[in-house]
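Student: Sharing a sequence plus its predicted fold:
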Amino acid sequence: MMNSSEKKIIFINKPNDFTVKKATRQDWECVVQWGNKEGWNIGYHDADCMYSVDNDGLFIGWLGDQAVAAVSLINHSEQYAIWGNYLVNNEFRGKGYGKAVCKVAISHSGNRDIGSNAMPHMVSNYTRSGLKPIYNIVHYTGKLKKIASENIKEISIVKPHHIDNIIKYDGLFFPTLRQKFLNSWLSFSGHTSYLKTVNGDIYGYGVIRPLPDGFRIGPLVARTPADAEELFNTLTSGLLENTKISIFLPEYVHESFFSFLRKRELFEQYHVVYMHNGNFKMNIPNDMYGIANLDLG
């Protein structure tokens, strides 16, 4: 019996040697390289985490033995999946290979609601696929300006016994519970995770991870802007002045947190549009200060 990475679908409307396969983690490394050439600055373990959440959710289109296009469609739960990593190798763009890979991948999500983060110029294309724009996600980046901050007693390193409670807390703001993702993301080598609790109640949590160029914070979830600032300060406390930092944050975040980031020398670089297909519940406004990853939510 074939395993998932060996299953092939041949497109009769494409060259005879064009196939789409579910990718192995090793296969996917070329997609990471494509993304970094586009300036995506992908975290060292982002692909490992995607694969651990849903190892059937990575798709590559091959022309003979050459990878030409890719997309991910990661099932977080029985209710929700998210598109990501929509990429076509430069020399093969405009030939329909990207759409062909998506046509195969879509069946993987079944009847789940689907989310996606689209570049603004792609919104109209994604709308034709049934996705609706919900809100913008802004990318802030810069060289960190260190500031003096107090030692926050309520903030501590995440331990294994915290994770179940973090999963429940996170599920208040994300479209679904994401057990596999958080069990993986919070503990990957190089990822540093902090939790704020007050009298045993969670007031926020955050993760920082290394990238080829600097570090990225996400998720960053907190009850108030002040809680988010305290977590940000703790997450960056071990970094040197002028270390490059980035964060993707929803546009509806309180203006005081944007001001805080600018004081730390982080500024808007670009934005993407979160889109959704299904019964979207806007239940995340004031607590989600930074998403984990554009391809995982």
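Tutor: Yep, it's here.
Student: From here on, just use CA atoms for contacts and neighbour counts.
Tutor: OK.
Student: I'd like the distance between Lys145 and Leu240.
Tutor: Lys145 sits 9 Å away from Leu240, taking CA to CA, to the nearest Å as the criterion.
Student: Those two - which one has more neighbours?
Tutor: For the pair Lys145 and Leu240, the greater number of neighbours falls to Lys145 (18 against 12), based on other CA atoms under 10 Å.
Student: Find the residue closest to the more buried one in space, skipping its chain neighbours.
Tutor: In space, and not counting its chain neighbours, Lys145 is closest to Arg264: 4.7 Å by CA to CA, 6 or more residues apart in numbering.
Student: The one you found is in contact with Lys146, isn't it?
Tutor: Yes: in this structure, Arg264 is within contact of Lys146 by CA atoms under 8 Å, at 7.0 Å.
Student: what about the helices in the protein?
Tutor: Here the chain has its helices, by DSSP state H, at 25-37, 46-53, 97-105, 123-127, 163-170, 179-185, 225-235, 255-263.
Student: which one of these lies closest to Asp65?
Tutor: helix 25-37 (11.2 Å; CA to CA).
Student: Just the buried positions in that closest one, please.
Tutor: Arg25, Asp27, Trp28, Cys30, Val31, Val32, Trp34, Gly35 (16 or more other CA atoms under 10 Å).
Student: Name the nearest residue to the first one, ignoring sequence neighbours.
Tutor: If I follow you right, that is Arg25. Take Arg25 and drop its neighbours on the chain: the residue closest to it by CA to CA, 6+ apart is Tyr51, 6.7 Å away.
Student: can you check the fifth one too?
Tutor: Leaving out its chain neighbours, the residue that sits closest to Val31 by CA to CA, 6+ apart is Ala70, at 7.0 Å.
Student: Can you get me a residue count around that neighbour?
Tutor: Neighbour count of Ala70, defined by other CA under 10 Å: 31.
Student: That one contacts Val88, doesn't it?
Tutor: Yes: applying CA under 8 Å, one finds Ala70 in contact with Val88, separated by 6.4 Å.
Student: Give the intersection of the neighbour lists for those two.
Tutor: Gly98 (CA atoms under 8 Å, 6 or more residues apart in numbering).
Student: So which residues make contact with stretch 229-240?
Tutor: By CA under 8 Å, 6+ apart, stretch 229-240 touches 144, 146, 149, 152, 155, 192-196, 204-208, 217, 220, 257, 260.
Student: ugh, wrong one, stretch 42-60
Tutor: For stretch 42-60, the external contacting residues (CA under 8 Å, 6+ apart) are 4-5, 20-25, 28, 32, 35-36, 67-76, 101, 105, 108, 180-181, 184-185, 188, 209-212, 216, 293, 296.
Student: Okay, one more to line up with it:
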Amino acid sequence: MTASPLEIRTMSEADLVLALTWAKEEGWNPGLEDLEPYRAADPGGFFMAWNEGEPVSCISAIRYGETYGFIGFYICRPEHRGKGYGMSIWDHGIKHLEGRTIGLDGVVAQQDNYRESGFEFAHRTLQQSGLSMVDTPMDSRLCTLGQGIFPSIWDYDRAFVPAERTDFLKLWCAPMLDTRRGFAFVEDGTVKGYGVIRQCHDGFNIGPLFADTPEIADTLFRALAGQVKGQTIHLNTPETNQAALALAERYELSPSFEAARMYKGPAPDLPLDKTFGTTTFELG
């Protein structure tokens, strides 16, 4: 039986902090400084549902450009499940992205429900986890991410996402944060790969890790993982990229979680052979 009508509104900053806490409680692993880049992606794309003044469910429906959107943060509090609150916030998010191709990374338990909503399977993404046992290589082609190189990073990143994400990327790649590091691989003045590692509630997530070749990806991986040697790291690898799976195995990372990338509408043609680590499960 459905409870009293919901009030659904755009999240405030405090609401998003709460949603990040819910995500942690669900066993997800948001970064310690994800708040600002997440909100920068699309400040109007985060929603929370309230019942009689109590927050009960949330979702993100992030608009990228004019033709693409991504669903994340789809959570209904355990004590409020079975009341229609999850479906109400889901319908609100989908409506917010109406007319666009919509992507999501679906947990195994929800994939059949997503198919019923018109989403089709594209590929599995495996979270690979383990201890970092590598050192950052001494390679003159490695460049710390910063404002000076950002235009080149933006140009490189565009091939890997269906629409531009400038505001998000500026903060995701921001230098001088205690919990985040990034490197680009630059050869003959051209960016041929880049990656970011950030501290999360459990260890450190590497994402994205984009590279033109497996060898470049390996160098970038060691540069990033070497920043936190001896600590737990996670890398989200598309199952279709055999070189990414081999990289994870080479450095003794093992699958710890899986999700299905699914799309409603025409699936974008992305270079998965150069995608060695996706950016986030929450925002694509």
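Tutor: Looks like it arrived, so ask away. No experiment lies behind these values; they were computed from the predicted model shown.
Student: care to give me the TM-score?
Tutor: Scored against TM-score structural alignment, normalised by the length of structure 2, the superposed chains reach a TM-score of 0.94; 282 aligned residues with a CA RMSD of 1.7 Å.
Student: circling back: ok, the equivalent of the residue nearest to Lys145 of structure 1 over in structure 2 to Leu245 of structure 2 distance?
Tutor: Aligned counterpart of Arg264 of structure 1 in structure 2: Tyr251 (TM-score structural alignment). Tyr251 of structure 2 sits 10 Å away from Leu245 of structure 2, taking CA to CA as the criterion.
Student: And the two? Which one has more around it.
Tutor: Looking at Tyr251 of structure 2 and Leu245 with other CA under 10 Å, you find the greater number of neighbours at Leu245, namely 21 against 18.
Student: what range in structure 2 matches stretch 87-100 of structure 1?
Tutor: Under TM-score structural alignment, the match for stretch 87-100 of structure 1 is residues 75-88.
Student: what about the matching stretch, how long is it end to end?
Tutor: First residue to last in stretch 75-88 of structure 2 (CA to CA) measures 11 Å.
Student: chain center to it, what's the gap?
Tutor: Relative to its chain's centre, stretch 75-88 of structure 2 lies at 23 Å (CA atoms, centre = their mean, to the nearest Å).
Student: what sits against the counterpart of His234 of structure 2 in structure 1?
Tutor: In structure 1, the residue matched to His234 of structure 2 (TM-score structural alignment) is Ser246. By CA under 8 Å, 6+ apart, Ser246 of structure 1 lies in contact with His139, Tyr140, Thr141, Gly142, Gly214, Phe215, Arg216, Ile217, Leu266.
Student: What segments of the stretch 51-200 of structure 2 are strands?
Tutor: 54-64, 68-76, 101-106, 120-131, 142-144, 180-187, 190-199 (DSSP state E, counting those that start in this stretch).
Student: can you list those strands in CSV and add distance to Gly45 of structure 2?
Tutor: Shown next, in CSV, are the strands of the stretch 51-200 of structure 2 (distance: least, CA to CA, whole Å):
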stretch, distance to Gly45 of structure 2
strand 54-64, 5
strand 68-76, 9
strand 101-106, 13
strand 120-131, 22
strand 142-144, 31
strand 180-187, 24
strand 190-199, 23
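Student: right, and those - which one's nearest Ala163 of structure 2?
Tutor: Among these, strand 54-64 comes nearest to Ala163 of structure 2, with 5.5 Å by CA to CA.
Student: residues making contact with the closest one?
Tutor: 19, 41-42, 44-50, 69-77, 80, 85-86, 89-90, 93-94, 96-97, 162-165, 283.
Student: Pull up the aligned stretch in structure 1 for that strand.
Tutor: Counting by TM-score structural alignment, strand 54-64 of structure 2 corresponds to residues 66-76.
Student: buried stuff in the matching stretch?
Tutor: The neighbour-count check on stretch 66-76 of structure 1 (16+ other CA under 10 Å) flags Ala67, Val68, Ala69, Ala70, Val71, Ser72, Leu73, Ile74, Asn75, His76 as buried.
Student: can you put these in CSV and add distance to Pro15 of structure 1?
Tutor: Below are the buried residues of stretch 66-76 of structure 1 laid out as CSV (distance: CA to CA, whole Å):
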residue, distance to Pro15 of structure 1
Ala67, 14
Val68, 13
Ala69, 14
Ala70, 17
Val71, 20
Ser72, 23
Leu73, 24
Ile74, 28
Asn75, 30
His76, 34
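Student: from the residues you listed, which single one is nearest Met119 of structure 1?
Tutor: Among the buried residues of stretch 66-76 of structure 1, and counting by CA to CA, the member closest to Met119 of structure 1 is Val71, at 14.8 Å.
Student: Just give the nearest non-adjacent residue to that closest one, would you?
Tutor: Nearest-residue entry for Val71 of structure 1: Tyr86, 4.4 Å, with adjacent residues in sequence omitted and distances by CA to CA, 6+ apart.
Student: Quick one: map Tyr274 of structure 1 onto structure 2.
Tutor: Using TM-score structural alignment, the partner of Tyr274 of structure 1 in structure 2 is Arg261.
Student: ok, now which ones touch the closest residue to that match other than its chain neighbours?
Tutor: Spatial nearest neighbour of Arg261 of structure 2, chain neighbours left out: Asp105 (4.5 Å); criterion: CA to CA, 6+ apart. Residues near Asp105 of structure 2 by CA under 8 Å, 6+ apart: Ile71, Gly72, Ala259, Ala260, Arg261, Met262, Phe281, Glu282, Gly284.
Student: Distance of the fourth one relative to Leu247 of structure 2?
Tutor: If I follow you right, that is Ala260 of structure 2. Distance, Ala260 of structure 2 to Leu247 of structure 2, using CA to CA: 20 Å.
Student: And those two? Which one has more around it.
Tutor: The residue with more neighbours, out of Ala260 of structure 2 and Leu247, is Ala260; 22 against 18, by other CA under 10 Å.
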